[in-house]
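**Student:** sequence unknown, structure follows:
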């Protein structure tokens, strides 16, 4: 699989995993459309990538996917540039580490809008071109939390379980084509995500975003329908297959209870 001269749309591209996708795909000769809320960071990234790789172009589309009709706006903006998207990387999303009722419900509404609705709509509007060309694909960023309930991250975990299920279902519909869909399931990663999630990372081993992305691109080239970042995370994902669901819930709850409640000041 080659990304050279292909057009890749990356959401949440201003930092973390999204930014690293942009960096590594630029090295592979991909042309990029990068979007996020942070226009300054996007412009800086675009300038850096184009200075380092004279054979590519990078288009910046500042956008808040939480806003109504934002996906339609993004799609029409790309159309107005006379461009089409060969590959889509649905990376934009966020979570919160907290006891469920300790966060305002409006935060959860935004989380579901971004993690589920926007990701699904972006797939819906850009997939037809890929199918017509019988080429391209989508990488949806899920989570290691897709494989089990996440006490103290209840809504986030549920939203990422959706992403995994949705991605695998689409990959099943496309088995007889050259269009491929994959779910990327990272664990704790070096990014702004953990800070924005109000997570206590003092006892966490954070995986570099560069390793997460390189592993994802390798797995995507092999047409994997999902990939888990890191050997330890893979082993963690097997826990629900080994013990009862109740035991799984207790294990995960004990992992996060003390650090989350301490962070909340409870």
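**Tutor:** Sure thing, it's come through. What you see is a predicted model, and the numbers here were worked out from it, not measured in a lab.
**Student:** use CA for all of it now, contacts and neighbours both
**Tutor:** OK.
**Student:** all strands of this structure, in order?
**Tutor:** 7-11, 31-36, 58-62, 87-90, 137-141, 180-185, 226-228 (DSSP state E).
**Student:** want to throw these into JSON lines with distance to residue 235?
**Tutor:** JSON lines is the format used below for the strands of the chain (distance: least, CA to CA, whole Å):
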{"stretch": "strand 7-11", "distance to residue 235": "29"}
{"stretch": "strand 31-36", "distance to residue 235": "33"}
{"stretch": "strand 58-62", "distance to residue 235": "38"}
{"stretch": "strand 87-90", "distance to residue 235": "25"}
{"stretch": "strand 137-141", "distance to residue 235": "19"}
{"stretch": "strand 180-185", "distance to residue 235": "13"}
{"stretch": "strand 226-228", "distance to residue 235": "10"}
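**Student:** most packed of these?
**Tutor:** strand 180-185 (a mean of 28; mean count of other CA atoms under 10 Å).
**Student:** centre of the chain to it, how far?
**Tutor:** 9 Å (CA atoms, centre = their mean, to the nearest Å).
**Student:** ok, and what's touching it?
**Tutor:** Contacts to strand 180-185, defined as CA atoms under 8 Å, 6 or more residues apart in numbering, come from residues 136-146, 163-164, 167-168, 170-171, 174, 216, 220, 223-229.
**Student:** next one for the comparison:
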């Protein structure tokens, strides 16, 4: 349950317990009656004002409070209701402490496309958003857009090229200088290349693999260490529906995203005993600059890959909403959109050679 739901439930239980104590006033001494109402009042002020000191006191004194409040009202389930309230107050305390690190999100590639829309969505929801991008201009535009939405919101940006290994150290030093702890890492940065594998630029392919594989691996490992120390955290690695089968004409890209899936699933199992969770997002074709960077463009030719890709592409805002929900719920696997879900589940139902043959026909480059 989220914080507001817990507060609402605590309020309902508080009102029930208060009413029962008042109904049994005759069984109390004057001082005992006033003491119990004082404790209940402190409870209510604690959870309504989200006061950490009051809630910590309640947690430490919970056994005595339960015995005291339950000593005069001999009704079935009354004591259970008190314990239910104290349990919820404990959950509220955990939720209130979360903003210290769990509401701080680091997003790579967060100044354009899905990353930008997710950054804005998190910013609107009160998260402290840390955005890393290679584009200084895009970061400036993102900062301007966010501050127009909420001038007092928390947003920090860093220009860094994640194909350069020293950028990982740069990010860690930047976060340390900000004196922040990252509760959520979103490995979103990445790009693809379309064409016959041997015809693609070797330099571009190397950069793609360094970004899609190297940066994801290093950032996941670095922040895993920090999250393990706190026994909590969430990593969202952005894969792709391209990872679901080998993909001719995007061979290296699809392989890099298959790596992300395999690495993420294995790392999730390693992290589970430490209270750290990891999720995978599987976006498909999206209306971002990904297609043009990959070399896929709209064409006059009927039935071309470019025309098909642009016609079925999802709005990045819709993909960002799915990513946001994945962060909120710490979801293991998230597939946005009907077409992408159909693709995802087709790989579970049909033989891989059928799915690959269909994909090859779609992505074939003459």
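**Tutor:** Perfect, I can see it now. Just so it is clear, the model here is predicted, and its values are computed rather than measured.
**Student:** how close are the two chains, by TM-score?
**Tutor:** The TM-score (TM-score structural alignment, normalised by the length of the first structure) is 0.91; 259 aligned residues with a CA RMSD of 1.8 Å.
**Student:** re the thing from before, to residue 237 of the first structure, which of the strands of the first structure lies closest?
**Tutor:** strand 226-228 (8.3 Å; CA to CA).
**Student:** which bit of the first structure covers stretch 23-30 of the second structure?
**Tutor:** Following TM-score structural alignment, the aligned partner range for stretch 23-30 of the second structure in the first structure is empty.
**Student:** now do the end-to-end distance for that stretch.
**Tutor:** 14 Å (CA to CA, to the nearest Å).
**Student:** map residue 209 of the first structure across to the second structure for me.
**Tutor:** In the second structure, the residue matched to residue 209 of the first structure (TM-score structural alignment) is residue 316.
**Student:** how about the contacts made by that match?
**Tutor:** 113-114, 117, 286-288.
**Student:** change it to 10 Å
**Tutor:** 112-118, 283, 285-288, 322 (CA atoms under 10 Å, 6 or more residues apart in numbering).
**Student:** over to residue 340 of the second structure?
**Tutor:** 240-241, 282-285, 312-314, 346.
**Student:** go again with 7 Å.
**Tutor:** 241, 284 (CA atoms under 7 Å, 6 or more residues apart in numbering).
**Student:** cool, residue 216 of the first structure as well?
**Tutor:** 184, 227.
**Student:** separation between it and residue 185 of the first structure?
**Tutor:** 9 Å.
**Student:** same thing with residue 116 of the first structure?
**Tutor:** Residue 116 of the first structure is 15 Å from residue 185 of the first structure, by CA to CA.
**Student:** now swap in residue 103 of the first structure and tell me
**Tutor:** The gap separating residue 103 of the first structure from residue 185 of the first structure is 25 Å, by CA to CA.
**Student:** which residue in the second structure lines up with residue 153 of the first structure?
**Tutor:** Aligned partner of residue 153 of the first structure by TM-score structural alignment: residue 250.
**Student:** my guess is its match contacts residue 193, does it?
**Tutor:** Yes: counting by CA atoms under 7 Å, residue 250 of the second structure touches residue 193, with 6.1 Å between them.
**Student:** correct me, but residue 228 of the first structure touches residue 186?
**Tutor:** Yes: Residue 228 of the first structure is within contact range of residue 186, at 5.7 Å (criterion: CA under 7 Å).
**Student:** now for those two: what residues contact both?
**Tutor:** Joint contacts of residue 228 of the first structure and residue 186 (CA under 7 Å, 6+ apart) are residue 144.
**Student:** the contacts of residue 316 of the second structure in helices, which ones?
**Tutor:** Judged by DSSP state H, those include 113-118, 322 as members of helices.
**Student:** equivalent range in the first structure for stretch 206-215 of the second structure?
**Tutor:** The aligned range for stretch 206-215 of the second structure is 109-118, by TM-score structural alignment.
**Student:** right, I mislabeled it, should have said stretch 336-353 of the second structure
**Tutor:** Under TM-score structural alignment, stretch 336-353 of the second structure corresponds to residues 229-246 of the first structure.
**Student:** now the matching stretch: buried residues?
**Tutor:** 229, 233-234, 237, 239-240 (16 or more other CA atoms under 10 Å).
**Student:** again with stretch 79-98 of the first structure
**Tutor:** Result for stretch 79-98 of the first structure [16+ other CA under 10 Å]: buried residues 84-98.
**Student:** can you find the partner of residue 362 of the second structure in the first structure?
**Tutor:** By TM-score structural alignment, residue 362 of the second structure lines up with residue 255.
**Student:** which residues touch the alignment partner in the second structure of residue 8 of the first structure?
**Tutor:** Using TM-score structural alignment, the partner of residue 8 of the first structure in the second structure is residue 105. The contact partners of residue 105 of the second structure, taken as CA under 7 Å, 6+ apart, are 128-130, 182-185.
**Student:** let's have these in CSV, adding distance to residue 352 of the second structure.
**Tutor:** Converted to CSV, those look like this (distance: CA to CA, whole Å):
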residue, distance to residue 352 of the second structure
128, 42
129, 39
130, 39
182, 38
183, 37
184, 34
185, 32
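**Student:** looking at those, which is nearest residue 357 of the second structure?
**Tutor:** residue 185 (35.2 Å).
**Student:** pretty sure the closest one contacts residue 237?
**Tutor:** No: judged on CA under 7 Å, residue 185 of the second structure makes no contact with residue 237 at a distance of 8.1 Å.
**Student:** skipping adjacent residues, who's closest to residue 248 of the first structure in space?
**Tutor:** Sequence neighbours aside, residue 240 is the residue nearest to residue 248 of the first structure in space, at 5.9 Å (criterion: CA to CA, 6 or more residues apart in numbering).
**Student:** what about that neighbour, distance to residue 147 of the first structure?
**Tutor:** 8 Å.
**Student:** equivalent analysis for residue 52 of the first structure, please.
**Tutor:** 39 Å.
**Student:** which of those two has more residues huddled nearby?
**Tutor:** residue 147 (21 against 13; other CA atoms under 10 Å).
**Student:** my read: the more buried one touches residue 235, true?
**Tutor:** No: Residue 147 of the first structure is not in contact with residue 235 according to CA under 7 Å; the separation is 11.3 Å.
**Student:** coming back round to it: next one: the match of stretch 206-215 of the second structure to chain centre, how far?
**Tutor:** Centroid separation for stretch 109-118 of the first structure versus its chain: 12 Å, with CA atoms, centre = their mean.
**Student:** not counting its own residues, what contacts it?
**Tutor:** By CA under 7 Å, 6+ apart, stretch 109-118 of the first structure touches 65-66, 71, 93-95, 159, 163.
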